[in-house]
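In: sequence and computational prediction follow.
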Amino acid sequence: MNATHTGPATISVLGLGNLGQALAGTFLGKGHRTTVWNRSAGKADRLVAQGARVADSPSAAVADADLVVVAVLDYATVRELLLPAADGLAGRTVVNLTTGTPETARELAAWVTDQGAAYVDGAVYAVPQTVGTASAFVLYSGDEAAYRTYRPALDLLGDGVFVGAAPELSSVYDTAVLSGMYGLFAGFFQAVALAGTEGITAAALTPQLVRWLAGAAEALPGFADEIDRGEYATTTSTLEINQVGLRNILATTEAQGLPTDLLSPLLRLFDDQVNAGHASASLSRAVESLRGDR
């Protein structure tokens, strides 16, 4: 399976939650023959009006397409849906856009491959309303030949990036990217709570916070280069400067009667590095404490 599929693909979408509906609607809107299946058949009504075919079982949906796209709750559900269709998977490509863990991605990929099908794992970075727009992107890993074959159809969902042949890689990327997102949310919640102790509303604070964070984000590629090279010399944002600054922030937080649970662990990383003799190193060296390397 090495040739790019340039014409309209035959596609089945299993799972019609918000994401699944957006996926199927995007394929239909671009002229692909699309079959859909969902436990609650009524969720297909809008898609049927757009030209979708409805399968009465996952097995029927698999049999009706060359490209099978799955977007359900978890990997256990993916396996449950595909198991009765195992005999019909051979020669097809399964693209799994369900959120899971690297281990479950490896296991599912091995099982799908054993059935004679190609397996591609994916992580979608879009809210359903932005699927198919320039703001959406999807990371893929697994069978590269299968990905290249169906890339014209998959790229309709958002900018596609193939991150490697190991099927679990998209899940590893996803876990890492979302970890950064939740760290950002934690900082936002802490900031809003702290500002609120003096009557500053979240709406008043947020424009200033977003402006500052946008600038701070520009430092990340530089930090990434330092981390990958393992070279942390800097003349700007040293660990000692940030250690003092964060300690002051936490002291203010406590004085305002708020907990410091969200940011205290970061100060421990700074303390660990400064105590190990790296006070003048770049802030990015804090990652070495997470890695267990002083």
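Out: Received the coordinates, thanks.

In: CA atoms for contacts and neighbours, from now on please.
Out: Fine.

In: state the three-state secondary structure for the closest residue to His32 other than its chain neighbours.
Out: In this structure, His32 finds its nearest non-sequential neighbour in Pro8, 4.9 Å apart by Cα to Cα, 6 or more residues apart in numbering. Secondary structure, DSSP: H, G, I helix; E, B strand; the rest coil: Pro8 is coil.

In: so Pro8 is in contact with Gly29, correct?
Out: No. At 11.4 Å, Pro8 does not count as touching Gly29 under the criterion of Cα atoms under 8 Å.

In: residues of stretch 259-278 that come out buried?
Out: Judged by neighbour count (16 or more other Cα atoms under 10 Å), stretch 259-278 contains these buried residues: Leu263, Leu267, Leu269, Phe270, Asp271, Asp272, Gln273, Val274, His278.

In: residue contacts, the third one?
Out: Shown in contact with Leu269 (Cα atoms under 8 Å, 6 or more residues apart in numbering): Ala286, Val287, Ser289, Leu290.

In: what does the last one give?
Out: Contacts were defined as Cα under 8 Å, 6+ apart; by that measure His278 touches Leu239.

In: tell me if it really is in a helix.
Out: No. The assignment for His278, made by three-state DSSP, is coil rather than a helix.

In: let's bring in a second model and compare:
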Amino acid sequence: MTKSDTSVTVIGLGLMGQALARAFLKAGHDTTVWNRTPAKADQLVAEGARLASTVGDALKAGSLTILCVTDYPAMFELLGAAAVDLNGKLLISMTSGSSTQAREAAQWAEQRGARYLDAAIMAIPPAIGTAEAVILHSGPQSAFEAHRPTLSALGTVTYLGTDPGLASLYDVAGLAMMWSVLNAWLQGTAMLRTAGVDAATYAPFAQQIAAVVAEWLPGYAEQIDRGAFPAEASALETDVRAMAHLIEESEAVGVNAELPKLIKAMADRSIAAGHGGEQYPVLIEEFGKVNT
């Protein structure tokens, strides 16, 4: 470990906050920590961290401050105290929340003289400090670039843009992708189990299908961005017949068909609107609508 000139403060020492602080320590950064329950800092102090007695003292100690607390209201409560001076500070919130909350937090911080970056951690605590930990950042690019080397101690850091809400939006978009893939796999697994095929046997085939579909994404993205959906592979009216088959087979073997019924209902609406001859990504119009 080589000592770094950049000092870091970590506020909030849940499992993730502890992992963040530990990664900074391992990278040689002078690391100050604070938590409502001081005992959570004991092991980090033993490893070389400095425990601040107050939030204000913690902020004074670091060149940048990482916030990893329960939610945005908790962050406002901690930083909004009269004794806390935010002027000139760089705050990086790694607290989960909505894009609206992130934008409001950025404005709130700027009004108090601080610079603000919002961040989303796409990893579990044990992965922090490795390349597998992806950390998304949004907000002022100059603030990010100035501290990129320090933030890289946490994992693979990415800058998304100046809109502070982008990190949160990417976070939930990633969750939508993750759960959709898992839900589709569970649907198929449930069907195959009725024929005595176990999940482990089906999983490699499911991986192959997922990999093939992933290869379609760049081309489909081009169609969405152009707003033109020529049926190069198959038309939606063809796909909807396959959806009906999936629903029929699910019900025939006694498996829940709510998920494929939901997607088929969206496809049916798109076809009714005149898009039956277009390719599957035309459903972006349905996904872009608020339920009424």
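Out: Done, it's in. Predicted model only: the values in this text are computed from it and were never measured.

In: got a TM-score for the pair?
Out: In this superposition the chains share a TM-score of 0.92, using TM-score structural alignment, normalised by the length of structure 2; 287 aligned residues with a Cα RMSD of 1.8 Å.

In: rewinding a little: among the buried residues of stretch 259-278 of structure 1, which two are most distant?
Out: Leu263 and His278 (20.4 Å; Cα to Cα).

In: and stretch 229-239 of structure 2, which residues are buried?
Out: For stretch 229-239 of structure 2, by 16+ other Cα under 10 Å, it's Phe229, Ala235, Leu236, Glu237, Asp239.

In: wait, which of these is closest to Gly139 of structure 2?
Out: Of these, the one sitting nearest to Gly139 of structure 2 (Cα to Cα) turns out to be Phe229, at 33.5 Å.

In: Gly17 of structure 1 matches what in structure 2?
Out: In structure 2, the residue matched to Gly17 of structure 1 (TM-score structural alignment) is Gly14.

In: pull the number of nearby residues for Glu226 of structure 1.
Out: Residues near Glu226 of structure 1, counting by other Cα atoms under 10 Å, number 18.

In: again with Ala214 of structure 2
Out: Ala214 of structure 2: 10 neighbours (other Cα under 10 Å).

In: how about it, what's its partner in structure 1?
Out: Matched to structure 1 by TM-score structural alignment, Ala214 of structure 2 sits across from Ala217.

In: so where does the aligned residue in structure 1 for Gly62 of structure 2 fall, helix or strand?
Out: Alignment note: Gly62 of structure 2 maps to Ala65 in structure 1; criterion TM-score structural alignment. For Ala65 of structure 1, there is no helix or strand it lies in under DSSP states H and E.

In: show me the contacts for Ala65 of structure 1.
Out: Residues in contact with Ala65 of structure 1 (Cα under 8 Å, 6+ apart) are Thr10, Ile11, Ser12, Thr34, Thr35, Arg92.

In: strands of the stretch 1-150 of structure 2, start to end?
Out: Counting by DSSP state E, counting those that start in this stretch, the segments of the stretch 1-150 of structure 2 that form strands are 7-11, 30-34, 50-51, 64-67, 90-93, 115-122, 134-138.

In: right, so of those, which gets closest to Glu222 of structure 2?
Out: Short answer: strand 134-138, nearest of the strands of the stretch 1-150 of structure 2 by Cα to Cα, at 23.5 Å.

In: the longest helix in structure 1 is where?
Out: Among the segments of structure 1 that qualify as a helix by DSSP state H, the longest is helix 169-196.

In: how far off centre is that helix?
Out: The chain centre lies 12 Å from the centre of helix 169-196 of structure 1; the measure is Cα atoms, centre = their mean, to the nearest Å.

In: average offset of the following helix or strand past that helix relative to structure 2?
Out: Next helix or strand after helix 169-196 of structure 1 toward the C-terminus (DSSP H and E): helix 202-217. Superposing on structure 2 and averaging over aligned pairs (mean Cα distance after the TM-score superposition for structure 1), helix 202-217 of structure 1 comes out at 1.4 Å.

In: buried stuff in the helix or strand following helix 202-217 of structure 1?
Out: Counting by DSSP H and E, the next helix or strand C-terminal to helix 202-217 of structure 1 is helix 220-229. For helix 220-229 of structure 1, the buried set under the neighbour-count rule, 16+ other Cα under 10 Å, comprises Phe223, Glu226, Ile227.

In: quick one: the helices in the stretch 1-150 of structure 1, in order.
Out: With helices called from DSSP state H, counting those that start in this stretch, the stretch 1-150 of structure 1 shows them at 18-29, 45-49, 58-63, 75-82, 102-114, 144-154.

In: against structure 2, where does the fourth one fall?
Out: Put plainly, it is helix 75-82 of structure 1. Residue span in structure 2 matched to helix 75-82 of structure 1, by TM-score structural alignment: 72-79.

In: what's the mean distance for the matching stretch versus structure 1?
Out: Per aligned residue, stretch 72-79 of structure 2 averages 1.3 Å (mean Cα distance after the TM-score superposition for structure 1).

In: list of residues touching that stretch?
Out: So stretch 72-79 of structure 2 is contacted by Val55, Leu67, Val69, Leu86, Thr95, Ser96, Gly97, Gln101, Ala105 (Cα under 8 Å, 6+ apart).

In: next: stretch 167-180 of structure 1.
Out: 99-103, 105-106, 109, 119-123, 139-143, 163-164.

In: same thing but at 6 Å, please
Out: Thr101, Pro102, Ala105, Arg106, Asp121, Gly122, Leu139, Tyr140, Ser141, Gly142 (Cα atoms under 6 Å, 6 or more residues apart in numbering).

In: residue in structure 2 matching the residue nearest to His32 of structure 1?
Out: Mapped onto structure 2 by TM-score structural alignment, Pro8 of structure 1 lines up with Asp5.

In: Met122 of structure 2 versus the residue sitting nearest the centre point of structure 2, what's the distance?
Out: Residue closest to the mean C-alpha point of structure 2, counted by Cα atoms, centre = their mean, is Asp171 at 2.1 Å. Counting by Cα to Cα, to the nearest Å, the gap from Asp171 of structure 2 to Met122 of structure 2 is 7 Å.

In: repeat for Asp57 of structure 2
Out: In terms of Cα to Cα, Asp57 of structure 2 sits 29 Å off from Met122 of structure 2.
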